[in-house]
Every structure is written in structure tokens, then in C-alpha cells.
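Asker: sequence? don't have it. structure:
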């Protein structure tokens, strides 16, 4: 039975943790034509959630995604989504990473899908629309997402997974945003067997998937992370580990590869190391980014770009083959999603505080209540 009300977290504006409001009186959404209603069993948590809350995408913000900024926000009142969408409408239920089971279907969707275990692709677009990239929306940004007991989305976004797939729902909840971002980065940059790949931010949700995807396709991987996480990052699959605190990343990276430069750099950090990383690319090398943890404003010598015949890629909205390819690798045994911690949805503020401290390896996950709310809880 589907209740009338549900638990959910409302984001009420751009700002600090005080903008997150856990409620138990939110109306359960109804699936429209071509849509399904998903009972959420696990929801991953990402930098994207925090960046959206704080308004970090606003072009006026020059800081990295710091712990202080993540807790208090960046003083943004409007334009918090920057070049992505300008603004979102509040209140908004965030959460791009949705795993659960289909509880109801809208008109035109086969009722036999009810009960299916699903992982949900986070980008919503019409595959028949030639402007699909321009018109893509994001679960938890333009559309209410998974920080709730129920969410609705197009049926094509709810990808069925076998009940006997040897992963928990919490593990699967790391896939849509973290895994999908990594897969999209590698597809855009043309990852291939034999590539020598440098991964920054390697201990995070995206970074751990970048390592695994690169290894699955036969690349050699050097990973940048803090020394305390080096063993875990090697266990994920990195061939070489470069300490984040090293004064000279370039020398350390070349020492690790025996002097060989990189054919591909997958960067989610940015900041002051940007030029140093570009110096490590071979002629004809590729650089792809989907984040700027250390800061969005970098120094680029255009001569480096054109004299070395480099290719740059920016990755946000997924290519249409991204999520299917990610799921193929999962089913082939090429991925072992890393869950650092799982907390109840009601503890979202504490979970984001822990996330911002960056002591973990992999992803953090939120678990909504799995029972219908008692009537007294709804008032």
C-alpha cells in the first residue's frame, strides 16, 4: 500500500546545513504518463548535492568545495546553478542516486514492472530530442530526487537489476552519480586499452570508479590521494599512488611510471595543480574534468594546449550510452562499489558534515525509512 505522506528532506534555499529540513508530512508524488513511482531503499550522497545546496556553481564563487563553505554556504541568493540551469525552484528534494523498487506506474507503463528492483539514471531527457544535451535535467536539481521515501521519474530512467545481483542497495546507490560521472568522463575522453591514466581525487566516489573503469578497459592507472588512504586506493585497483601532500606531483608521478607521461588525465580537483598536471600529458593527450574540489579558477597557458595538441573535455550531462555501459561493466564483475558509511535519511546534516571532512574512501549513502509513516508522525 502506498501512503499519502512520506518522509523527505526539503532544501529550502541556497546556504548552509540549516537549509536542509527533514519532514514527515510531504505528499507522495503520483506518476504521470510514462513515469514510475519508486520506493527508495538507498540514496547516494555526492559533492553535487552539497554544491547545489551551497550555490557553489554560481560564477561569483571562486573557492573550492571547502569544509567551511559546505557547512555554511557561499552567500549566494540566486543564480546558484551557474551555467547549468541558473536557478532551481525551492523547496527541492535533492538526491541524484536512487535505488529502490517500482511501487506504481503511470499511464502507458507496463504494470508488470511493479515490484522491480531498479537503479535510476539521474539525467532526464527525451532521447528523441535533437537538443537533448541542452534540455537535460537532473534528478534532485530540476526534478525532485531520492532524499525521500518515494520519487517519480520517467520509466526509461528506472533500470531493472536482478534481485540476485551480489550487491546491496547501498552499494548500488553509489552508481548513478558517482559511477555515471566516472563512466561519462572516460567515454568522452576516449579511454582505451593501453592508456596511461592519472586520476585525481582518487579516494572519492567518482575517483574510485574512475580507477575501476580504467582498469576494466586495460589502462594503467596512477592515483592521487592522501597517504592515509593509499592502501585502500591500491586495493581498488590503482597501479601507482601519488601522495596528495607531495610538494611536486609531477616528479612523483613520473617516478611512479618510470618516466612515462600520461595519455589521459581524469581530474575532479582543479585548483593550483592544474598547470602541473597538464605538463604530465604526452602530445596528443586528453584532459577531462567533472569537478573542481580545490577551486574552479585555474591558470592555463594556451601554448601548452596548442603546442602539445591536447584535447579538453568537460563532463556533466551523460552521453546516452553512458549509463548502459556502466551497468554492463557492473554485470561483468568489473565494479566493486565502495560504501564508506550508510546513515538514516533523518541524519542528513550529520552525514554531510562527515562527508565534508573527507576522511572516507568511496561514497556515503542515506537510507530513507522503509515503513509507511504512522498517522501521528504525519502531523
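Answerer: Looks like it arrived, so ask away. Bear in mind the structure is a predicted one, so any value in this text is a computation, not a measurement. Residues are numbered from 1 along each chain as shown.
Asker: rest of the way, CA atoms for contacts and neighbours
Answerer: Will do.
Asker: My read is that residue 182 contacts residue 206, right?
Answerer: Yes. With contacts counted by C-alpha atoms under 8 Å, residue 182 reaches residue 206, the gap being 5.5 Å.
Asker: Next, the contact list for residue 16, please.
Answerer: Residue 16 makes contact with 53-54, 69-73 under the criterion C-alpha atoms under 8 Å, 6 or more residues apart in numbering.
Asker: how far away is it from residue 368?
Answerer: Relative to residue 368, residue 16 is positioned 22 Å away (C-alpha to C-alpha, to the nearest Å).
Asker: Second structure follows, compare the two:
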């Protein structure tokens, strides 16, 4: 089968497109014929170094994907050949205490597609049946693939971790990236007020068109002061953050007393000032999160079908154009998901 895979670490020179063995399907697994996948920041990380992530080379890239069931156990009750599906990228051990209580996302032996094992930048992938979900009606394969990482991550952050309520206000940093756009869409459709930041005025305008209530240019405006002005001096209930050190001080200062900051990334550094006095005096909560469990994914897919949510797609490339797709993500110029069509 055709696939995009890494043979080393460095730049695009280590990313090859060519033939890889067709994945063998074991009992209890489903082999999926992939039609689309999307690029995530971790794909760049795996290309660049993959440091700290156990993996073997060569390895097929890609975390999320959507396609059709190619082969499945004959007694599988929920899936059938030809059915349109999308994937949850985290494969738990099923035996640790976290898996046993339904929190597979905390599994001590979690194996992620495209990180610890072959991923979705390929014509086929084989995964446990529990990781395969029927595709919501009304979505293209590209749109469905985009849900598996960014929207699932944003769902857990907003609704499981931060417990965002419809009457609350959330500040979303770095609008334009996939997980931040997912947060804007989910929060708005759930009834919450959303303030967004970016250093690019054109991205702020597009975010307003998607329903952002207020937009702040982090390059030309003081974010915390602008938040206070937009909230009548109160601050926001929730900060949604995946940038890290560069925005941490502004994020903390933007929270109302008792507010919650939820984070899933540190692209500008992972050692921000703790600001402990502010945390305990104002009784703030700092919440870490990543990905989501199967129940959260089902809830997200139900929400997508009910509301008609469609992920924002920045651009689409063929599998042969994977280098250009990676360059697009690396540039930071994208607004929404950068996708690969796998034909």
C-alpha cells in the first residue's frame, strides 16, 4: 500500500512516500481503507526528533483519519464492510486501572497512531474495533478526519475539564490553529461567549465570521487589559490555552476569581512563571488535558450530528504532496486543518 513515512529525523528529507506492507488484521480489529487524514503539530515533532516517544523507524505518520471499513470480524455487531467511519487515535491496554474505569486516555501504556505505531498517512490502517466510530452524517471524509484529534481534545478541555457552562465566557488563545478553532466552534454552539486572540488581523476577522464575540490582536493590544474591557472588568470564566510561556501571564491575569485555565500545549515553552500568589489568592484552577476517551468521542460525534458543526479546513493536499502540507503547518499561516486526501 502507499504511505507517507519517516525514515529518520530532521526535515522533509526524512519523509518518504512509497510502498509499505499492508497491515495485517487481527481478531477484534478492523482494517480501514483511509480516504482522508489531517496534519497535526505532533507530525512535525515526530519528523523533527520524536524525542521521548517510543517508536521504530520506518514509521507511517498521522494520528487521525476517516475512510471505509475494509475488513472486519463477521460477528462484529456495530461495523460492516463499506461503512463510513473515523478513528480514535489512542489505543489503550485495556487492563490498567485507568482503562478499567473508562479513562483510557490516561492509560499507562497508551499507544498513539503516528507516534508509537504506524498511523493514518496510508491507504490502510488496522486498529481495535473500539477505536472505530461511524461517521456523522453530512460530513466529508476530510471533515470527519479533523474531529479525531483537535475537536476531541477541545471537547474534553472545555466540557470535562473546565466544565464550561452556556452562560460563561471563554478566552481562546491562538485562533487559526485547529484545536483553537475547534474550541471556538464548540463553545459558541453550546451557547457560551467567546473571546479570541491572534497576532494576525485577518485570522481575527475570520474568527468573528465564525461567531467570536470579541477579538484581540496579541501583537498590538494588551490581552489582559482588552479582556477586562470586554468583560466590564470581571475577567473570563475559562481560559483555553495551548501556546505556553509566551501567553501565560496574560492568561492568568484574564481570569475571574475562581476561574479555570485549561491547557493542552506549550509551543512557545513549557516553563512559564507559576504566579503562585495569584493562583491561591484568586483561587484559580490550572487544568491539564490531552485528547479524550471513547465516551467523550461519542458525545462529540452526537453533538456534531445534532448541531451540523463542520470543522474548518484550511487546505487539502494529496499524499504525494505531504511535504507541502507539512510546510503549511510549519509556517503557522493556516486557518483550520491542513488535510491529506488518500486516494
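Answerer: Thanks, I have the structure now. Small disclaimer: the values here were computed from a predicted structure and weren't measured.
Asker: quick revisit: most neighbours out of the contacts of residue 16 of the first structure, which is it?
Answerer: residue 53 (30 neighbours; other C-alpha atoms under 10 Å).
Asker: For burial, what's the neighbour tally of the nearest residue to it once chain neighbours are set aside?
Answerer: Spatial nearest neighbour of residue 53 of the first structure, excluding adjacent residues (C-alpha to C-alpha, 6 or more residues apart in numbering): residue 14 at 5.1 Å. Using other C-alpha under 10 Å, residue 14 of the first structure has 29 neighbouring residues.
Asker: Quick check: the aligned residue for residue 14 of the first structure in the second structure?
Answerer: Matched across to the second structure, residue 14 of the first structure falls on residue 9, judged by TM-score structural alignment.
Asker: what's the counterpart of residue 218 of the second structure in the first structure?
Answerer: Aligned partner of residue 218 of the second structure by TM-score structural alignment: residue 244.
Asker: Now do the contacts for its match.
Answerer: For residue 244 of the first structure, the contacting residues are 224-227, by C-alpha under 8 Å, 6+ apart.
Asker: still contacting in the second structure, which of these?
Answerer: Counting by both residues aligned by TM-score structural alignment, their matches' C-alpha atoms under 8 Å, the contacts of residue 244 of the first structure that remain in contact in the second structure are 224-225.
Asker: which of the contacts of residue 244 of the first structure tops the neighbour count?
Answerer: In the contacts of residue 244 of the first structure, the most neighbours by other C-alpha under 10 Å go to residue 224, 27 neighbours.
Asker: Make sure it is indeed in a helix.
Answerer: No. Residue 224 of the first structure: not assigned to a helix; according to DSSP: H, G, I helix; E, B strand; the rest coil it is strand.
Asker: do you know how far the counterpart of residue 197 of the second structure in the first structure is from residue 204 of the first structure?
Answerer: Mapped onto the first structure by TM-score structural alignment, residue 197 of the second structure lines up with residue 224. Look at residue 224 of the first structure and residue 204 of the first structure: by C-alpha to C-alpha, they are 11 Å apart.
Asker: which residue is nearest the middle of the second structure?
Answerer: residue 150 (1.9 Å; C-alpha atoms, centre = their mean).
Asker: Pull up the gap between it and residue 211 of the second structure, please.
Answerer: 18 Å.
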